[in-house]
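In: Compute the structure for the input listed below.
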Amino acid sequence: MEHKKKVAFYTLGCKLNFSETSTIARDFQKEGFDRVDFEEIADIYVINTCSVTENADKQFKQIVKKAMKRNDKAFVAAVGCYAQLKPEELAAVDGVDLVLGATEKFKITDYINDLSKNDMGQVHSCEIEEADFYVGSYSIGDRTRAFLKVQDGCDYKCTYCTIPLARGISRSDALENVLKNATEISQQGIKEIVLTGVNIGDYGKGEFGNKKHEHTFLDLVKALDAVHGIERLRISSIEPNLLKNETIEFVAQSRTFVPHFHIPLQSGSNDVLKRMKRRYLREVYTDRVQKIREVMPHACIGVDVIVGFPGETDEHFLETYHFLNDLDISYLHVFTYSERDNTEAADMPEVVPMNVRNKRSKMLRGLSVKKRRAFYESQMGTLRTVLFEGENKEGYIYGFTENYVKVKTPWDPALVNTLHNIKLTHIDEEGSMRMEFVNNYVV
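Out: This is a model prediction of the structure:
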């Protein structure tokens, strides 16, 4: 009997990429392939690329090299955002056989009838205008929580961002399909679903970029809250101008949505926000944070911020620093600005020197440590629910509370993927929260 062909995957970038890799992997399994770990010998290696990460091309080359080391006869395919933006560049990398753009990545199994190596990678990319249809996806079997894609693409024109060029216009999954996927996930025994997309607050735009919203993001949240079998739902990242009071109020009293928001700010200076063509000013951001704190004082609020954007003076940066320092938030994701081809910002004057960018980045990372510590301290002594992860890390098992406090306790395999009521007791030297079980009560 002919041996089953083996396929391995490597995912760079965001939760959305993880959900799409998982869906592509299931397609391979339906075609009779065995999925193996990327560290193993495979017949095909699929790399899902990202355009946001620094040195995306360098990272990609290293991953291809790893695959070739394991099996120099393996077929290597590149999909994802970087494959859409710079297909020829990826195709020229030694060892790459196939590069698929945004419209083709979900048809990958149609392209690999012949697994013989090519001298030069074949490119099947598209004009991004053609990416006007929606392919639903979710990740499962990779971790304790599942990433459920509900939306793709973006209609915003932020001056630093290539995502609209890589993923096309904003479009959404049909509500009934999202609910069907959520039900499938819950039937696999997964306890937490994270909603993901490029701009999920824009949920509801039709499949062909139809500007009319069939449903709103609030409709989606309410419908998911009623799905039987889901223990926890988490909103990944949502624009401040699209996070409405009604949604915040609903989350506060919902059955399954957890009190955790991740809201991109990008800059605390209105001058810089205008140069970035963001769709709000800092006052809107303050309102969002205050509203969350009013109805969910214990909520975790994460913030994305970019430092070193063209034209960001020392004064602008200090404005951002003080704005964040005074704001009741829980942690920061800090990005050092880096130029991207075909973006407006790449041609802007007043470029900030790299050493200044790095210094500012370091300052905000320090602020993030301080903010997280203060948030954890505010949670000491409270009763929470923790969902434990699946890994034994040096004799400990880790988990996250509903409001995203990272908890650790001695390793016990029986705790994997289970929810428990706990009391948060103290913070250890590595910054993790320690806990005690309450009545050992399993939720």
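In: all contacts plus neighbour counts: C-alpha atoms, from now on.
Out: Fine.
In: What residues of the helix or strand where Lys180 lies count as buried?
Out: Assigned by DSSP states H and E, Lys180 falls within helix 175-187. Using 16 or more other CA atoms under 10 Å as the test for burial, helix 175-187 gives 175, 178-179, 181-183, 185-186.
In: likewise stretch 143-163?
Out: Neighbour-count burial for stretch 143-163 [16+ other CA under 10 Å]: 144-154, 157-163.
In: re the thing from before, what's the farthest-apart pair in the buried residues of helix 175-187?
Out: Leu175 and Ser186 (16.6 Å; CA to CA).
In: quick one: stretch 30-43 to chain centroid distance?
Out: On the basis of CA atoms, centre = their mean, to the nearest Å, stretch 30-43 is displaced by 24 Å from the centre of the chain it belongs to.
In: mind listing what's buried in that stretch?
Out: The neighbour-count check on stretch 30-43 (16+ other CA under 10 Å) flags 33-36, 38, 41-43 as buried.
In: Alongside the first, I'd like the structure of this one:
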Amino acid sequence: MSKKVAFYTLGCKLNYSETSTIGRMFQDKGYQKVEFNEAPDIFIINTCSVTDNADKKCRKIVREAQAINPNGFVTILGCYAQLKPKEIAEIPGVDAVLGAAEKFRLLDLIDDFKKEPVEKPAEEKVYAGSIEQKLDYHTSYSLNDRTRTFLKVQDGCDYPCTYCTIPLARGKSRSDTIENIIKAAEEIAEQGVKEIVLTGVNIGDFGLINGERKTRFLDLCMALDQVEGIERFRISSIEPNLLSNDIIEFVAQSKRFVPHFHIPLQSGSPEVLRLMKRRYKRDLYIDRVNKIKEVMPDCCIGVDVIVGHPGETEDRFLETYQFLNELDISYLHVFSYSERPNTEAVDIHPKVSKKDKSTRSKMLHILSDKKKRAFYDSQLGREKNVLWEEDISEGKMHGWTENYVRVSAKYDPLRINTTMMITLEEFNENGAIEVKEVDEVLSHTLMHQ
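Out: Purely as a prediction, here's the structure:
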């Protein structure tokens, strides 16, 4: 009887793409993939270490795995595993820890996934080399959701941001070839997937292969735009200094790339940006937003912001707040700064108290709600294309427009994984835009598919 394996992913879209790929490797070897709570023989936990909270989550998931099956073999992968392998190996119940270079060789490195009756010494559980070694690139994509797939196009980062551990956890920037990515996109299209989200650590830096610049992110986008069978490509996140006018203008006239950008800002204070060692100034960020809105007035623009970075005084935070308040953006992703060992920010002062971080975070969350409501308001009465997902609650199903407006309608299984043109009508109590009269539209859509 084949062994059962279950996966749990913490963190980003990139982690999801890699977990899914490793899962398919297990299935190809005859393992049975099951849910985490179905008493698997093997638990694979793919970790994140962007914040201290992610480390705590890893420990919690290990405890839950032990409660589900005390004899299950527990393997830890991912960023936390690369940064603190010995610390993880000492967690009770952990059987193996694999670093960035080793995680895709899991099935070669571990033979039978047999739990040792006696605890091994921690160092014997660790398979993790130095992040300084040359790391291979592994094509990865998720296939957990029929309507949307995360496709990894780039890994690692060469940017020395003072708060970030990702270069320490994932190594130098490196990319897949355009040919491999096109092949993966075609494989995904064969599964009936309608939307691909391009993901990576720093995807605007796409094109570095074996340390040499071979091509550009724009070249990749232009090639993907020709792939048949995929209706939408969405860019997950791109640094403002790498988001060129050429990319913006390409998306504006593209057949398949949707009008939605997520652009990390991190701070609107010039001094905090300097302390963070970010590679742009506020004026460049304003230029990017203005250019997008000039050529795509309905484009959705999301922004990452960190509150409480060392050196962020009250006045500097208010600079960020005012800067964001005046920008024509659609929503914020707000992160509270979390001190990470071996980063430069550890030595920057003054520190920001937990209370102040919480206050500032709440202010930006309220601002985000206001921005999102204003953006959704601007879309009312417009005709947009919605991709319906298998996301059902209280008799309602949900989908997303090409410009990332969440839409709700009465559940109908025939709509799942279909796209249709609808008119955005009114808000519901959950903040989505409600579409009431879709039966006639759906009939027309199905007749013409």
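In: In strands only, show me the buried residues of stretch 143-163 of the first structure.
Out: Those of these mapping onto strands are 145-149, 151-152, per DSSP state E.
In: and which of the residues you listed is nearest Lys65 of the first structure?
Out: Lys65 of the first structure has its nearest neighbour among those in Phe147, at 28.6 Å by CA to CA.
In: mind listing what that closest one touches?
Out: Counting by CA atoms under 8 Å, 6 or more residues apart in numbering, Phe147 of the first structure touches 15-16, 18-19, 138-140, 193-196.
In: one more time with 10 Å, if that's ok
Out: 15-20, 22, 137-140, 182, 185, 192-197, 234, 236 (CA atoms under 10 Å, 6 or more residues apart in numbering).
In: in stretch 258-271 of the second structure, what's buried?
Out: So for stretch 258-271 of the second structure, counting by 16+ other CA under 10 Å, buried means 258-270.
In: Please flag which of those residues sit within helices.
Out: When those are checked against helices (DSSP state H), the matches are Pro270.
In: Let's have the buried residues of stretch 258-271 of the second structure in a markdown table, adding distance to Phe26 of the second structure.
Out: Compiled in a markdown table, those are given as follows (distance: CA to CA, whole Å):
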| residue | distance to Phe26 of the second structure |
| --- | --- |
| Val258 | 34 |
| Pro259 | 37 |
| His260 | 35 |
| Phe261 | 34 |
| His262 | 33 |
| Ile263 | 35 |
| Pro264 | 35 |
| Leu265 | 39 |
| Gln266 | 38 |
| Ser267 | 42 |
| Gly268 | 45 |
| Ser269 | 47 |
| Pro270 | 48 |
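In: Out of the buried residues of stretch 258-271 of the second structure, which sit inside strands?
Out: 260-266.
In: any idea which of these is closest to Tyr285 of the second structure?
Out: Once CA to CA is applied, the member of these that ends up nearest Tyr285 of the second structure is Leu265, at 7.6 Å.
In: That closest one and Asn430 of the second structure: what is the separation?
Out: 27 Å (CA to CA, to the nearest Å).
In: what does Lys60 of the second structure give?
Out: For Lys60 of the second structure, the distance to Asn430 of the second structure - CA to CA - is 30 Å.
In: farthest-separated two in the ones in strands among the buried residues of stretch 143-163 of the first structure?
Out: Arg145 and Asp152 (20.1 Å).
In: circling back: and of the buried residues of helix 175-187 of the first structure, the nearest to Ala67 of the first structure?
Out: Of those, the one sitting nearest to Ala67 of the first structure (CA to CA) turns out to be Ile185, at 30.6 Å.
In: can you pull the contacts of Asn37 of the second structure?
Out: 6, 64-65, 67-69.
In: swap the cut-off to 8 Å and go again
Out: Ile68.
In: Can I take it that it is in a helix?
Out: No: applying DSSP: H, G, I helix; E, B strand; the rest coil, one finds Asn37 of the second structure to be coil, outside a helix.
In: Aligned counterpart of it in the first structure, please.
Out: When the first structure is aligned by TM-score structural alignment, Asn37 of the second structure is paired with Glu39.
In: where do the strands sit along the stretch 101-250 of the first structure?
Out: 122-124, 145-149, 151-152, 171-172, 192-196, 232-235 (DSSP state E, counting those that start in this stretch).
In: Rebuild the ones you listed as CSV, extending it with distance to Lys244 of the first structure.
Out: Shown next, in CSV, are the strands of the stretch 101-250 of the first structure (distance: least, CA to CA, whole Å):
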stretch, distance to Lys244 of the first structure
strand 122-124, 40
strand 145-149, 20
strand 151-152, 18
strand 171-172, 19
strand 192-196, 17
strand 232-235, 13
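In: Quick one: end-to-end length of stretch 157-175 of the first structure, please.
Out: 26 Å.
In: Specify, as a residue range, where it falls in the second structure.
Out: Residue span in the second structure matched to stretch 157-175 of the first structure, by TM-score structural alignment: 160-178.
In: now do stretch 299-311 of the first structure
Out: Against the second structure, stretch 299-311 of the first structure falls on residues 299-311 (TM-score structural alignment).
In: One more: stretch 88-99 of the first structure?
Out: So stretch 88-99 of the first structure sits over residues 86-97 in the second structure, by TM-score structural alignment.
In: Give me the buried positions along that stretch.
Out: Going by neighbour count (16+ other CA under 10 Å), the buried part of stretch 86-97 of the second structure is 86, 88-90, 93-97.
In: Regarding the second structure, what is its longest helix?
Out: From DSSP H, the single longest helix across the second structure is helix 354-379.
In: and that helix, how far from the first structure on average?
Out: Here the mean offset of helix 354-379 of the second structure against the first structure after fitting is 0.5 Å, by mean CA distance after the TM-score superposition for the first structure.
In: packing partners for that helix?
Out: Contacts defined by 3 or more CA pairs under 8 Å, 6 or more residues apart in numbering; DSSP states H and E place helix 354-379 of the second structure against strand 300-307, helix 314-326, strand 331-336.
In: and those, which is most packed in?
Out: strand 300-307 (a mean of 21; mean count of other CA atoms under 10 Å).
In: mean distance, that strand to its aligned residues in the first structure?
Out: Looks like 0.2 Å for strand 300-307 of the second structure (mean CA distance after the TM-score superposition for the first structure).
In: can you count the residues close to Ser116 of the first structure?
Out: 11 (other CA atoms under 10 Å).
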